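Novice: coords below, sequence missing:
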């Protein structure tokens, strides 16, 4: 296995917090779940939480946070590593070879479409870096990681820029910053982010997904 260096990723706890913040903001900005890019489920299983990205174009990232660590499975449908790009449908050889069994098991749920993968990254508890398997990577081939992990906005400014383009709505930076800084999500804060959103409905969904407390 080799150390994952690009794009850089925060430690699992910080990454989980980041994904929770982004999921909460998307939920507030968009009533329809299927149109949201960032999602998070605090009750994915008895001992797992799960964050995901879905750009609506067939590209998906799943991140499972478990007692053993965290594992990321990404799929770029246009990547030459896609099983759909092979002469014989199948996962590109070696992508999963060195993933620790305890973490590999976490992404074998049918909901993750295990075979649809173009990159896989993991970090076990106690590790100081993220890792990926060592396998043949033809020159010039892209696995989609730079593109898809770029959706993980890491600042209020980057989320504001992305969301204003995606949702086609102006977004108050101070309100976005408040969510990033762990402010209590109230009806007033929801209204400042998205005046058209049903605040009570948003609060109920935030509570169901474990997103009311982000600090």
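Specialist: Thanks, I have it. What you see is a predicted model, and the numbers here were worked out from it, not measured in a lab.

Novice: rest of the way, CA atoms for contacts and neighbours
Specialist: Noted.

Novice: In the protein, what residue spans correspond to strands?
Specialist: Secondary structure of the chain, counting by DSSP state E: strands at 2-3, 38-45, 48-54, 60-66, 69-75, 119-124, 131-132.

Novice: elements contacting the third one?
Specialist: With contacts taken as 3 or more C-alpha pairs under 8 Å, 6 or more residues apart in numbering; DSSP states H and E, strand 48-54 sits against helix 12-29, strand 38-45, strand 60-66.

Novice: Surely residue 132 is in contact with residue 100?
Specialist: No: counting by C-alpha atoms under 8 Å, residue 132 does not reach residue 100; the two are 10.4 Å apart.

Novice: Of these two, which one has the most company?
Specialist: The neighbour comparison of residue 132 against residue 100 (other C-alpha atoms under 10 Å) goes to residue 132, with 23 against 14.

Novice: I'd like the distance between that one and residue 120.
Specialist: Here the distance between residue 132 and residue 120 works out to 6 Å (C-alpha to C-alpha, to the nearest Å).

Novice: Not counting its neighbours along the chain, what's nearest the residue nearest to the spatial centre of the chain?
Specialist: Note on the chain: the residue nearest the mean C-alpha position is residue 52, at 3.6 Å, using C-alpha atoms, centre = their mean. Excluding its sequence neighbours, the residue lying closest to residue 52 (C-alpha to C-alpha, 6 or more residues apart in numbering) is residue 62, at 4.5 Å.

Novice: Count the residues that sit near that neighbour.
Specialist: 21.

Novice: putting a second one here so we can go through both:
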């Protein structure tokens, strides 16, 4: 796992790029909300099949909530649903607002990870994971956060069935502002104003 700052940058970078395609192909898998409630920020990953990951960036640090529907640790193994024993044990009180955020749907959770702003490592509750290989599904949902620019370029091409200029993806992964030319290169079928608005919503820099 990267540092909190690096994680925030990477999700925002991926959200900015996918936003350019989402204006034409629907809801992006990667999203970033720079002006969430209470001066916080949120990064999100959704796969369209019900799995989701939320990263809540606050003054307290970063709280990550994930749900993998194929995990045997799903709350829906019970009727009524019930969180895996001990899943939320140990979550610092500093993340109380994260646990109460309706958009995160905490009752539908298979894993939580957090790091305090003054901490140096990511932590989880002390729980016994399921015995199967898939466990809580965190490995799958967190995997994209370690993509290189080449891997993310490949993912974009496969997901949107288009050719993608990897040098632009590399530039964004180096946190350089997106130029108008680069935006139009990635999606030349949409008006520039539409592309600018899509990227602007993620808070990513535009030249």
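Specialist: Yep, that arrived. Model, not experiment: these values are computed from the prediction.

Novice: And the TM-score between these chains?
Specialist: For this chain pair, the superposition-based TM-score is 0.92 by TM-score structural alignment, normalised by the length of structure 2; 206 aligned residues with a C-alpha RMSD of 1.8 Å.

Novice: picking that back up, relative to residue 104 of structure 1, tell me which of the strands of structure 1 wins on proximity.
Specialist: Among these, the nearest to residue 104 of structure 1 by C-alpha to C-alpha is strand 69-75 (7.7 Å).

Novice: Would you mind getting the average deviation of the closest one from structure 2?
Specialist: The superposed strand 69-75 of structure 1 is, by mean C-alpha distance after the TM-score superposition for structure 1, a mean 0.3 Å from where its aligned residues fall in structure 2.

Novice: Which strands and helices lie in contact with that strand?
Specialist: So strand 69-75 of structure 1, by 3+ C-alpha pairs under 8 Å, 6+ apart, packs with strand 60-66, helix 101-104, strand 119-124.

Novice: Out of these, which gets nearest to residue 157 of structure 1?
Specialist: Taking C-alpha to C-alpha, strand 60-66 is the member of those nearest to residue 157 of structure 1, at 22.4 Å.

Novice: So which elements touch that closest one?
Specialist: Using 3+ C-alpha pairs under 8 Å, 6+ apart: strand 60-66 of structure 1 touches strand 48-54, strand 69-75.

Novice: one more time with 10 Å, if that's ok
Specialist: Packing partners of strand 60-66 of structure 1 (3 or more C-alpha pairs under 10 Å, 6 or more residues apart in numbering; DSSP states H and E): helix 12-29, strand 38-45, strand 48-54, strand 69-75, helix 101-104, strand 119-124, helix 145-149.

Novice: Redo these as CSV? Include distance to residue 167 of structure 1.
Specialist: Formatted as CSV, those follow (distance: least, C-alpha to C-alpha, whole Å):
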stretch, distance to residue 167 of structure 1
helix 12-29, 8
strand 38-45, 13
strand 48-54, 15
strand 69-75, 23
helix 101-104, 34
strand 119-124, 28
helix 145-149, 18
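
Novice: What's the match for residue 179 of structure 1 in structure 2?
Specialist: Residue 179 of structure 1 maps onto residue 172 in structure 2, with residues paired by TM-score structural alignment.

Novice: Oh, that last question was meant for residue 94 of structure 1, not what I typed.
Specialist: In structure 2, residue 94 of structure 1 lands on residue 86 (TM-score structural alignment).

Novice: check contacts around that match.
Specialist: By C-alpha atoms under 10 Å, 6 or more residues apart in numbering, the residues touching residue 86 of structure 2 are 125, 126, 127, 128.

Novice: do the same with residue 70 of structure 1
Specialist: By C-alpha under 10 Å, 6+ apart, the residues touching residue 70 of structure 1 are 11-13, 15-16, 48-50, 63-64, 103, 106, 121-125, 130.

Novice: That one maps to what in structure 2?
Specialist: In structure 2, residue 70 of structure 1 lands on residue 62 (TM-score structural alignment).

Novice: nearest spatial neighbour of the alignment partner in structure 1 of residue 21 of structure 2, skipping sequence neighbours?
Specialist: Using TM-score structural alignment as the criterion, residue 21 of structure 2 maps onto residue 29 of structure 1. In this structure, residue 29 of structure 1 finds its nearest non-sequential neighbour in residue 194, 5.9 Å apart by C-alpha to C-alpha, 6+ apart.

Novice: neighbours around the counterpart of that neighbour in structure 2, how many?
Specialist: Aligned counterpart of residue 194 of structure 1 in structure 2: residue 187 (TM-score structural alignment). Other residues within reach of residue 187 of structure 2 by the criterion other C-alpha under 10 Å amount to 19.

Novice: Go ahead and confirm residue 187 of structure 2 touches residue 164.
Specialist: Yes: the criterion here is C-alpha atoms under 10 Å, and residue 187 of structure 2 meets it with residue 164 at 9.0 Å.

Novice: Enumerate every residue touching the residue nearest to the match of residue 179 of structure 1 when sequence neighbours are not counted.
Specialist: Closest residue to residue 172 of structure 2 apart from its sequence neighbours, by C-alpha to C-alpha, 6+ apart: residue 13 at 6.2 Å. Contacts for residue 13 of structure 2 (C-alpha under 10 Å, 6+ apart) come out as 7, 19, 30-32, 169, 171-177, 199, 202-205.

Novice: so of these, which ones are in helices?
Specialist: 7, 19, 169, 171, 172, 173, 199 (DSSP state H).

Novice: Kindly write the PyMOL command that selects the buried subset of these.
Specialist: Buried residues within these, by 16 or more other C-alpha atoms under 10 Å, are selected in PyMOL with:
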select buried, resi 7+19+169+172+173+199
